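Q: sequence unknown, structure follows:
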């Protein structure tokens, strides 16, 4: 397996840490991302090439993270792992006037993808909850609806998968995929989930670094390396394009043309 340089967001604990650790153990150079200096100081393992620090719930933080990441790049792969979960008890608004859940889960992967030098591979994080999501795009920020953390989360995961499919369609030279890690016992997932935490990160590791031909294919949504069903809207090109337009409007950042 050829050596690769890989950036993993949200990688100081849970699934993200396991992704970063396994990639480093396999001999790759891994740049980790921490939300705060305190989290960064608690993270260290052999093979860690560097740490990027920044709160990606704000546009300023997203730009800071992208700038720091580019200082380590270019990357062979970027894994968008950072997310907020479905247990958020209320809508939190960021300094940019956005839903914090949407900003972290959807806008941050979009902005980082736009601003980080384009890698050979991109991996987005979906969820088994996404098939239940509404595909409406008229209230992305949940300003006009009664808050439901589970419903808002499911919508962001549908949007993440749609972003992956849109980029795979637009960028033929980049392998872009989305992964369901399963419902696993993490800080976000709680203590009762049925899936295996020790398997939740393996598909992301494989997509980021494997030289197998199957790992370099694009435009898939996978669960344990196998195709998983998706919400119909995820592959709707009109939905994808409208979502990208909404992300561009919210961030002021445009996708680069490749």
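A: Here it is on my side, so go on. Computed from a prediction, not measured in an experiment: that's the story for all the values here. Numbers count the residues shown, from 1 in each chain.
Q: For the rest of this, base every contact and every neighbour count on C-alpha atoms.
A: OK.
Q: Please report how far the spatially most central residue of the chain lies from residue 109.
A: Central residue of the chain (CA atoms, centre = their mean): residue 80, 2.7 Å from the mean position. Going from residue 80 to residue 109 by CA to CA, to the nearest Å gives 6 Å.
Q: Second structure follows, compare the two:
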């Protein structure tokens, strides 16, 4: 059985993924941004889940999460599920936090980054990106960046399985009540990539939708864009990848 961190697991797809992994017998670390949100995770903690608390908007809090987890039993996988679709937290939560956790956590064997089909509308340009979130950032851009981060990790860390997952437009708080995709399929792929020994799940560098590999935005596998993105993130956070 694996030990798996699921960020943003107080509700939505993260909560469903954590619940399913816990039911399958895996060790799960759930995450909430504050104590109030953490209280909602009580039922999962009562079933054996560990918990970590910290606001992914705040870089010092992300560093604290990483330090806390590095002092515990090592992780086998991380599902970077937490995300926001509008407001000043878009860039901090959707790309800065996943990057920092990737850079700071003792390398797990599997990395799963939850992205979106909206990444196809993202612009592969790093000019004038407000990483601090002082201006409302583009959700599509943030998802293009995190999808490229997943592909870059698949290239640069050959001992790690790194993939991006589009869960589809599902009826969660973020997706809204009129979302038309299958909620069950919306969280199944990230669980499978984080824990399964199926041959397809043991591949890396993919962009997945409902357990099928798909072709992402062309910039995702552009190594020059990947390298520029990683350089910008390292300079912005003061934390390069090892």
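A: Great, that's in hand. These figures come from a predicted structure and were not determined experimentally.
Q: Provide the TM-score value for the superposition.
A: The TM-score (TM-score structural alignment, normalised by the length of the second structure) is 0.94; 238 aligned residues with a CA RMSD of 1.5 Å.
Q: need the contact list for the counterpart of residue 198 of the second structure in the first structure.
A: Correspondence of residue 198 of the second structure to the first structure, assessed by TM-score structural alignment: residue 212. By CA atoms under 8 Å, 6 or more residues apart in numbering, the contact set of residue 212 of the first structure is empty.
Q: whereabouts in the first structure does stretch 220-239 of the second structure align?
A: Using TM-score structural alignment, stretch 220-239 of the second structure corresponds to residues 234-253 of the first structure.
Q: starting at the chain centroid, how far to the matching stretch?
A: On the basis of CA atoms, centre = their mean, to the nearest Å, stretch 234-253 of the first structure sits 16 Å off its chain's mean C-alpha point.
Q: go on, stretch 10-21 of the first structure?
A: 12 Å.
Q: same question, stretch 205-215 of the first structure
A: Distance of stretch 205-215 of the first structure from the chain centroid (CA atoms, centre = their mean) equals 17 Å.
Q: do stretch 35-45 of the second structure as well
A: Here stretch 35-45 of the second structure shows a centroid-to-chain-centroid distance of 20 Å under the convention CA atoms, centre = their mean.
Q: and what of stretch 167-176 of the second structure?
A: Centroid separation for stretch 167-176 of the second structure versus its chain: 16 Å, with CA atoms, centre = their mean.
Q: Next: stretch 71-80 of the first structure.
A: 13 Å.
Q: Where in the second structure does that stretch fall?
A: Aligned using TM-score structural alignment, stretch 71-80 of the first structure spans residues 71-80 in the second structure.
Q: Buried residues of that stretch, list them for me.
A: 75, 76, 77, 78, 79, 80 (16 or more other CA atoms under 10 Å).
Q: doesn't residue 5 make contact with the first one?
A: Yes - assessed by CA atoms under 8 Å, residue 75 of the second structure is found in contact with residue 5 at 7.1 Å.
Q: Just tell me what residue 112 of the second structure corresponds to in the first structure.
A: Aligned partner of residue 112 of the second structure by TM-score structural alignment: residue 123.
Q: Repeat that for residue 168 of the second structure.
A: Aligned by TM-score structural alignment, residue 168 of the second structure pairs with residue 182 of the first structure.
Q: What is the neighbour count of its match?
A: For residue 182 of the first structure, the neighbour count with other CA atoms under 10 Å is 21.
Q: ok, now residue 81 of the first structure?
A: Counted with other CA under 10 Å, residues neighbouring residue 81 of the first structure total 25.
Q: contacting residues for it?
A: When contacts are counted by CA under 8 Å, 6+ apart, residue 81 of the first structure touches 8, 9, 10, 11, 15, 16, 124, 125.
Q: can you tell me how far the second one sits from residue 221 of the first structure?
A: With distances taken as CA to CA, residue 9 of the first structure is found 19 Å from residue 221 of the first structure.
Q: Equivalent analysis for the fourth one, please.
A: Separation of residue 11 of the first structure from residue 221 of the first structure (CA to CA) stands at 21 Å.
Q: List the residues that contact the equivalent of residue 9 of the first structure over in the second structure.
A: In the second structure, the residue matched to residue 9 of the first structure (TM-score structural alignment) is residue 7. For residue 7 of the second structure, the contact set (CA under 8 Å, 6+ apart) comprises 14, 30, 31, 32, 78, 79, 80, 81, 82.
Q: rerun that using 10 Å as the cut-off
A: 14-15, 18, 29-33, 52-54, 56, 78-83, 98 (CA atoms under 10 Å, 6 or more residues apart in numbering).
Q: what does residue 75 of the first structure give?
A: Taking CA under 10 Å, 6+ apart as the contact definition, residue 75 of the first structure lies against 4-7, 29-31, 69, 116-122.
Q: hey, where'd the helices end up in the first structure?
A: 14-25, 37-41, 59-72, 100-102, 108-115, 149-170, 202-209, 237-251 (DSSP state H).
Q: The last one vs the second structure, average distance?
A: Helix 237-251 of the first structure differs from its equivalent in the second structure by a mean of 0.7 Å after superposition (mean CA distance after the TM-score superposition for the first structure).
Q: and what of the first one?
A: Helix 14-25 of the first structure: mean distance to aligned residues in the second structure after superposition is 0.4 Å, counting by mean CA distance after the TM-score superposition for the first structure.
Q: does residue 127 of the first structure really touch residue 158, like I thought?
A: Yes - look at residue 127 of the first structure against residue 158 with CA atoms under 10 Å: they come within range, at 7.9 Å.
Q: residues shared between the contacts of those two?
A: Common neighbours of residue 127 of the first structure and residue 158 (CA under 10 Å, 6+ apart) are residue 230.
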